[in-house]
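Enquirer: got a sequence here, can you model it:
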Amino acid sequence: MKVLLIGSGGREHVIAETIARSKQHPDLYAVMSRKNPGTARLCRDFLIANEDVESVIPYARSKGIDLAVIGPEAPLDLGLADALEDGGIPCLGPRYAPAQIELDKAWARIFMRKHHINGCPVFEVIEEGDVDGAHAVIERLGDVAVKPAGLTGGKGVRVMGDHFSDIEGAKSYASELLNAGKVVIEENLKGEEFTVQALTDGETLAFAPAVQDHKRAYDGDRGPNTGGMGSYSDAGDILPFMRKQDYEDAKEIMRDTIKNLKKYAGVYKGVLYGQFMLTAKGVKVIEFNARFGDPEVMNVLPLLRTDFVDILSAIADETLSDINVEFERLATVCKYLVPAGYPENPVKDTVVEIGDTGDALLFYSSVYEKEGTVYTTGSRAIAVLGIAQTIEDAEKIASSGLSGIDGDLRARSDIGTAALIQKRIEHAARLRGL
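Expert: As a prediction, the model looks like this:
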């Protein structure tokens, strides 16, 4: 079995580790835009090239690839899944049409409303250039989130209270975005965020435990948004602030989404990532992604008990219902080391030295290797993961692991700590009116 992985980040490193654990002993190949040292060490061969159709397809053919896994979202937007599938190579990653659930936020919201999928906030889609229309919607809704319709790497969304203090600020940002394309303006969801990820063959969904990401750059949820500074999961399906029904509601929304995508956009094979907000009015959808989250993938794939290559084959054959996908009932805490100054003015090209990291697992992200030395690129560098029976013990393992890595790097110290989790529990209780 020859498996091809597309992508060069931390998400792809953990996917590579999960493929390498398979009892089928697959030969792993990769196409990466830069050499990820963690992924490269697991590969029989790899190609450093653009993660696009022109690079991937000839390479896949030359190596006789049996299955492909697309890690990031950008190749989906380039139609890579379509090119692989049309070339006879089954792919974990949806075709371009159903992938619109992530690639186009306007399409996704209209799709949810049209097919009566639960959890959709009040929203309006504003066409490119319609500044007056945008301003009218902002005046009407007041407390809003403003979102560019296309891909932004998770950093284009701005909300009232965090990014602008008044309606005029929201209007100004919407006007700026409308020079480049459509904009979604929607009610600003207030509550506790959580993520649920599922593997699907377009019919059956295999759900991973819920995870909570931490977007803010600094301790205490302060500072600008990032791609995610770290995340945690509990020894079960739900997080400490959640009720079982919250998880079930999220799963039902995702099932309904996959069912309607199959009917109206095409069979969706791959990962569906649901980012949800637990609000005073129940579970709402912040957004969907068409791939694993980063860092949230770190919390779930290391716990996967079922052979990942078996799952990939079942998704390709649309027989996922025949497999019992299981995860270890353990807690996890993931903390990202990032360069000094990240995200506004990060230091680049600094040396990272790995020492004794104890029981922690390491996943290389935005780094590169040159003559055996690892350097930062300016984005999130290394994810450090602790796994244990409790969140408290997992956090200790992760923090201990951080101390074994030297470089001009920092991490959030509060992710997975009792104090921050208690804050989440109390917030959720207030939302429920308790």
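
Enquirer: from here on, contacts and neighbour counts on C-alpha atoms
Expert: Noted.

Enquirer: so who does Ser22 touch?
Expert: Neighbour list for Ser22: 307-309 [criterion: C-alpha atoms under 8 Å, 6 or more residues apart in numbering].

Enquirer: which SS class is it?
Expert: coil (DSSP: H, G, I helix; E, B strand; the rest coil).

Enquirer: follow-up on the earlier one: turn the contacts of Ser22 into TSV, including distance to Phe327.
Expert: As requested, the contacts of Ser22 are exported to TSV (distance: C-alpha to C-alpha, whole Å):
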residue	distance to Phe327
Asp307	11
Phe308	11
Val309	15
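
Enquirer: please name the residues that touch the closest residue to Ala108 other than its chain neighbours.
Expert: Among residues not flanking Ala108 along the chain, Ile101 sits closest, at 4.8 Å (C-alpha to C-alpha, 6 or more residues apart in numbering). Contact criterion C-alpha under 8 Å, 6+ apart gives 107-108, 288-290 as the residues in contact with Ile101.

Enquirer: for Glu353, same thing?
Expert: By C-alpha under 8 Å, 6+ apart, the residues touching Glu353 are 374, 405-407.

Enquirer: who wins for neighbours among those?
Expert: Counting neighbours by other C-alpha atoms under 10 Å, the top entry in those is Val374, with 20 neighbours.

Enquirer: to check against the first, give me the structure of this:
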Amino acid sequence: MKVLVVGNGGREHALAWKLLQSPQVEQVVCVPGNGGTANLADCQNLPLAVDDFVGISQYALANNISLVVVGPEVPLAKGITDYLQAQGLMVFGPVRAGAQIEASKAWAKALMQEAGIPTAKAAVFTEAAAAKSYVQSQGAPIVVKADGLAAGKGVIVATTIEQAASAIDAIFQGQFGSAGEFVVIEECLFGQEVSVLALTDGLTIRPLLPAQDHKRVGEGDTGENTGGMGAYCPAPIATTELMARVQTDVLEKAIATLRSKGIDYRGVLYAGLMITPEGDFKVLEFNCRFGDPETQVILPLLATPLLDLILACVEQRLAAVPITWHSGAAATVVAASGGYPGDYQKGKVITGIDAAETAKVTVFHAGTKLNDQQQVVTDGGRVLNVTGTGENFQQAIAQAYTGLKSIQFEGIYYRRDIGHRVLSAE
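Expert: Okay, the predicted model is just below:
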């Protein structure tokens, strides 16, 4: 069968790579794809925008596409699943009503409160003065969030009242576009973040292995928030006992509450958790899609064919399909453009990718494209995800950094401490 993957990041390269390992998949088409998917065997890029629903639909219908897998949150929030399903196409990804769980932090917070899901105390504001007054009454540190989609950058952990006020002004003044129509102010939680990505067919929900992302741009988890500078899996802090509680207190409650609202949610439900030093947890946010870069460490460990799981979700028979895993660990390190998450240059030639890849190292392209000379060049802030696997975290992380030594482009930047928590624990 032919599968179309919507998106152009490292997550979509990983999805295409994993889908092509499924025996039934003969070809993957990526819209628009990147330099990595362009060079992937049995994969081709289609130069359409991710929100060109008409173009995607017409191509899929004319070229016998059996399944559309949607990677990014933006087309899901705009209703790509609703549109393509109306044209008779099979789609993996929630409908627009379900995608609100990521598209509006205020909507998601209300859902969590209705469902009784443990989460941070919060309030929602539509104008700056009231938000600032609330911050004054609560004190700092405090978390300021743009309500809508902001590419992972719309969350500011303010350590002072003044910093919180500046964040509120920035959001309402449009720094995050339409994401700044509402502001969500939350209590600041302390601990370690863990990403739990779960697959659901709207009735059954099954978690994948927990992963831990590294959000901050600087080593020692310092500096600005990013879309993620690296990740490892499975995250040991998410113990078997904790995951059992997440299943009952978060995942099942969320799906049941969505269903009670008449929302048939099929796809990925991704819970971002804060785990306290005492071993308790609260939900920081929900996302409506595979995480990035978490997908790049989860999928290398997945033994069950990805296609089998996706079809089981779409066809509402997930309860009958077991999820099995390879032993060991995986880690990915993001090679970014100099200046990210601020301003950065594009078009820098990348060398050494082939030399980096081994049986234990896979390079997933994120912000890359092919230039007119068919060279791979930089085309984004997060450029590559160098993923290593091994019997343990020490081996997996070492493989990723060994692979990185072969890769060069002007301005390359990456954190040298990915996995520091788990290495110190080992």
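
Enquirer: helix or strand: which one has Ala312 of the second structure?
Expert: Element membership of Ala312 of the second structure [criterion: DSSP states H and E] is helix 306-314.

Enquirer: could you do Phe288 of the first structure as well?
Expert: Using DSSP H and E, Phe288 of the first structure sits within strand 282-289.

Enquirer: which strands and helices sit next to that strand?
Expert: Strand 282-289 of the first structure is packed against helix 100-103, helix 244-264, strand 270-279, with contacts defined by 3 or more C-alpha pairs under 8 Å, 6 or more residues apart in numbering; DSSP states H and E.

Enquirer: list the contacts of the helix holding Ala312 of the second structure.
Expert: Defining contact as C-alpha under 8 Å, 6+ apart, one finds that helix 306-314 of the second structure is touched by 18-19, 22, 25, 90-92, 199-202, 266-267, 318, 321, 323.

Enquirer: where in the first structure does it align, residue-wise?
Expert: Taken onto the first structure by TM-score structural alignment, helix 306-314 of the second structure occupies residues 308-316 there.

Enquirer: likewise stretch 329-347 of the second structure?
Expert: Going by TM-score structural alignment: stretch 329-347 of the second structure matches residues 331-349.

Enquirer: how far does the matching stretch sit from the chain's center?
Expert: In terms of C-alpha atoms, centre = their mean, to the nearest Å, the centre of stretch 331-349 of the first structure is found 16 Å from the chain centre.

Enquirer: for Gly223 of the second structure, see how far away the aligned partner of Ser172 of the first structure in the second structure is.
Expert: In the second structure, Ser172 of the first structure lines up with Ser166, judged by TM-score structural alignment. For Ser166 of the second structure, the distance to Gly223 of the second structure equals 17 Å [C-alpha to C-alpha, to the nearest Å].

Enquirer: with Val250 of the second structure instead?
Expert: Counting by C-alpha to C-alpha - Val250 of the second structure and Gly223 of the second structure are separated by 30 Å.

Enquirer: please identify the buried residues of stretch 40-48 of the second structure?
Expert: Of the residues in stretch 40-48 of the second structure, 43-46, 48 count as buried by neighbour count, 16 or more other C-alpha atoms under 10 Å.

Enquirer: can you show me the helices along the first structure?
Expert: Secondary structure of the first structure by DSSP state H: the helices cover 10-20, 37-40, 53-63, 74-77, 80-86, 100-103, 105-114, 131-141, 167-177, 244-264, 296-300, 308-317, 391-402, 418-431.

Enquirer: remind me what the first one packs against, helices and strands.
Expert: Helices and strands touching helix 10-20 of the first structure, as assessed by 3+ C-alpha pairs under 8 Å, 6+ apart, comprise strand 2-6, strand 27-32, helix 37-40, helix 296-300, helix 308-317, strand 361-364.
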